[in-house]
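Undergrad: Sequence isn't available, so here's the structure alone:
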């Protein structure tokens, strides 16, 4: 494939856009979000951060659609812009979709490159642990049924986390990701196709499991409960810095 692309650059305000697609569920109402951001730093191609994540979500959507799998609940695939600027795209999505937040069963974000999948990070939500372990059982033969209660504010899941929505991150063996992302060596040739395929398969299975489960993995937290969660995980100071107008 050969492409001839012209870019134009300028300073000043501009408009960012998210890209959204979905596969409708038969029962309507509730949904699962599979997400990745498509922007990157200007120092390199952004292959692992986050081209691999975008490819993973896009391919998971293609696979689920091609297999004509019947879903109870909708899976929405969201590609955010502006993640590298304090999660602008996902913040805007949460603000513009306030009426839908109670209907989100889970938001599952991938922003860690094409790495070996290990399971899901629950971002401090211990109340999600039992249900999530059950939903991940089909991935046990592949070593991708792990659970981590670690919490962080390093990607678009944070926008949903502070809104009380059950927000997950794909848990992976990060290997060389942390030393390559945001650098000039985050390039396409360092993507491992086999790991990218495993990443995609894991995300597709997780999306299916969460969309077809009889019960939600957990409920949406109230604003006061979110603050308690952030205190427990040590993220409250960063929350106050990034969301100075937040209440309580």
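TA: Nice, I can see it. Just so you know, these numbers come straight off a predicted model, no measurement behind them. Numbers count the residues shown, from 1 in each chain.
Undergrad: contacts and neighbour counts: CA atoms only from here.
TA: OK.
Undergrad: Would you tell me what the next helix or strand after the host helix or strand of residue 129 is?
TA: Following DSSP states H and E, one finds residue 129 within helix 129-135. Toward the C-terminus, helix 129-135 is succeeded by strand 146-148 as the next helix or strand (DSSP H and E).
Undergrad: any idea how far residue 206 lies from residue 169?
TA: To residue 169, residue 206 is 11 Å away according to CA to CA, to the nearest Å.
Undergrad: same check, this time on residue 195
TA: On the measure of CA to CA, residue 195 and residue 169 end up 17 Å apart.
Undergrad: just checking, residue 133 touches residue 121?
TA: No: using CA atoms under 8 Å, residue 133 is not in contact with residue 121; the gap is 11.3 Å.
Undergrad: Now for the two: what residues contact both?
TA: The contact sets of residue 133 and residue 121 overlap at residue 147 (CA atoms under 8 Å, 6 or more residues apart in numbering).
Undergrad: Next up, a structure to set beside the first:
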């Protein structure tokens, strides 16, 4: 049997509570100036709250990409991490640590979500972010797909096995930070939805399985993303028959006790 080679560990996302450290070559340039700098960057510091590119690590040193970079919250922790040996090299090739649940209560308070009551009502637990994630290729939208190293390897092998059976699986979404999850709520609130309406579809920030880097939203070509109609596709039938053998399980079947709508597209690597 042909096996997918291990995910190249040079392509890793280093993670801090406020700032992500991206490997060079994986972020889209937003201007000609960005393009010139990003093409030479070894790492790019990206603000998690809104995706702003903060600085590039070049051979000649740190190149700021925003004014007053020195005032950026979390910058010292990100620069310390940049100067240190890689996390996976220090702690063992497959060791993944967890970030503290940084500022999470502030996010939940801003939404009016009582964390304790929400956890009791849904049975969902808080999910910490990994301190590094592996590059697992690209999703449907050509965005970098980040997963825990074990989930990344399992996903690539499962996708390859599906191809051998004539099935194409596409990643729609993988790792999402607490800040990204909050952004989903902010955008939907701006469209007029209530927090309760959003919670029926999206877990509260800090409670999504996507935070841990082991959850994937999966689709297939010519099928809209994250729609119940996915269950009628050959891809979903293949997942039902084969995902368990690759360590993946559907998190939210019909009638699940979490109060989350049926999500045939959402699968989590459990090992």
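TA: Cool, got the structure. Remember, it's a predicted structure, so these values are computed and weren't measured experimentally.
Undergrad: And the TM-score between them?
TA: Superposed pair, TM-score by TM-score structural alignment, normalised by the length of structure 1: 0.25. Supporting alignment: 99 aligned residues with a CA RMSD of 5.7 Å.
Undergrad: for the helix holding residue 129 of structure 1, packing partners?
TA: Judged by 3 or more CA pairs under 8 Å, 6 or more residues apart in numbering; DSSP states H and E, the packing partners of helix 129-135 of structure 1 are strand 146-148, helix 193-212.
Undergrad: need the next SSE after the shortest one, C-terminal direction.
TA: Read that as strand 146-148 of structure 1. helix 157-161.
Undergrad: do the last one as well
TA: Remark: after helix 193-212 of structure 1, the chain's next helix or strand is helix 223-233, criterion DSSP H and E.
Undergrad: any chance of the helices and strands packed on helix 129-135 of structure 1 in CSV, plus mean neighbour count and distance to residue 55 of structure 1?
TA: Below are these laid out as CSV (neighbours: other CA atoms under 10 Å; distance: least, CA to CA, whole Å):
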stretch, mean neighbour count, distance to residue 55 of structure 1
strand 146-148, 18, 23
helix 193-212, 21, 8
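Undergrad: so can I have TSV of these showing distance to residue 91 of structure 1?
TA: Shown next, in TSV, are those (distance: least, CA to CA, whole Å):
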stretch	distance to residue 91 of structure 1
strand 146-148	24
helix 193-212	22
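Undergrad: looking at these, which is closest to residue 79 of structure 1?
TA: helix 193-212 (14.5 Å; CA to CA).
Undergrad: quick one, which of the helices and strands packed on helix 129-135 of structure 1 is nearest to residue 31 of structure 1?
TA: Here helix 193-212 is closest among those (CA to CA), at 6.8 Å.
Undergrad: Who are the packing partners of the closest one?
TA: Under the contact rule (3+ CA pairs under 8 Å, 6+ apart), helix 193-212 of structure 1 is packed against strand 31-37, helix 52-66, strand 74-80, strand 104-109, strand 116-121, helix 129-135.
Undergrad: could these go into TSV alongside mean neighbour count and distance to residue 223 of structure 1?
TA: Output for these, formatted as TSV (neighbours: other CA under 10 Å; distance: least, CA to CA, whole Å):
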stretch	mean neighbour count	distance to residue 223 of structure 1
strand 31-37	27	21
helix 52-66	20	29
strand 74-80	24	24
strand 104-109	26	16
strand 116-121	24	21
helix 129-135	17	21
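Undergrad: export the ones you listed to JSON lines and tack on distance to residue 227 of structure 1?
TA: Shown next, in JSON lines, are these (distance: least, CA to CA, whole Å):
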{"stretch": "strand 31-37", "distance to residue 227 of structure 1": "23"}
{"stretch": "helix 52-66", "distance to residue 227 of structure 1": "29"}
{"stretch": "strand 74-80", "distance to residue 227 of structure 1": "25"}
{"stretch": "strand 104-109", "distance to residue 227 of structure 1": "19"}
{"stretch": "strand 116-121", "distance to residue 227 of structure 1": "19"}
{"stretch": "helix 129-135", "distance to residue 227 of structure 1": "20"}
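Undergrad: right, so of these, which gets closest to residue 201 of structure 1?
TA: helix 52-66 (7.0 Å).
Undergrad: tell me what the closest one is packed against?
TA: Taking 3+ CA pairs under 8 Å, 6+ apart as the contact cut, helix 52-66 of structure 1 packs with strand 31-37, strand 74-80, helix 193-212.
Undergrad: out of these, nearest to residue 224 of structure 1?
TA: The nearest among these, by CA to CA, is strand 31-37 at 23.9 Å.
Undergrad: Give me the helices and strands touching that closest one, please.
TA: Using 3+ CA pairs under 8 Å, 6+ apart: strand 31-37 of structure 1 touches helix 52-66, strand 74-80, strand 104-109, helix 193-212.
Undergrad: Just put the ones you listed in TSV and tack on distance to residue 33 of structure 1.
TA: Below are those laid out as TSV (distance: least, CA to CA, whole Å):
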stretch	distance to residue 33 of structure 1
helix 52-66	10
strand 74-80	5
strand 104-109	5
helix 193-212	8
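Undergrad: Many thanks, I have nothing further to ask.
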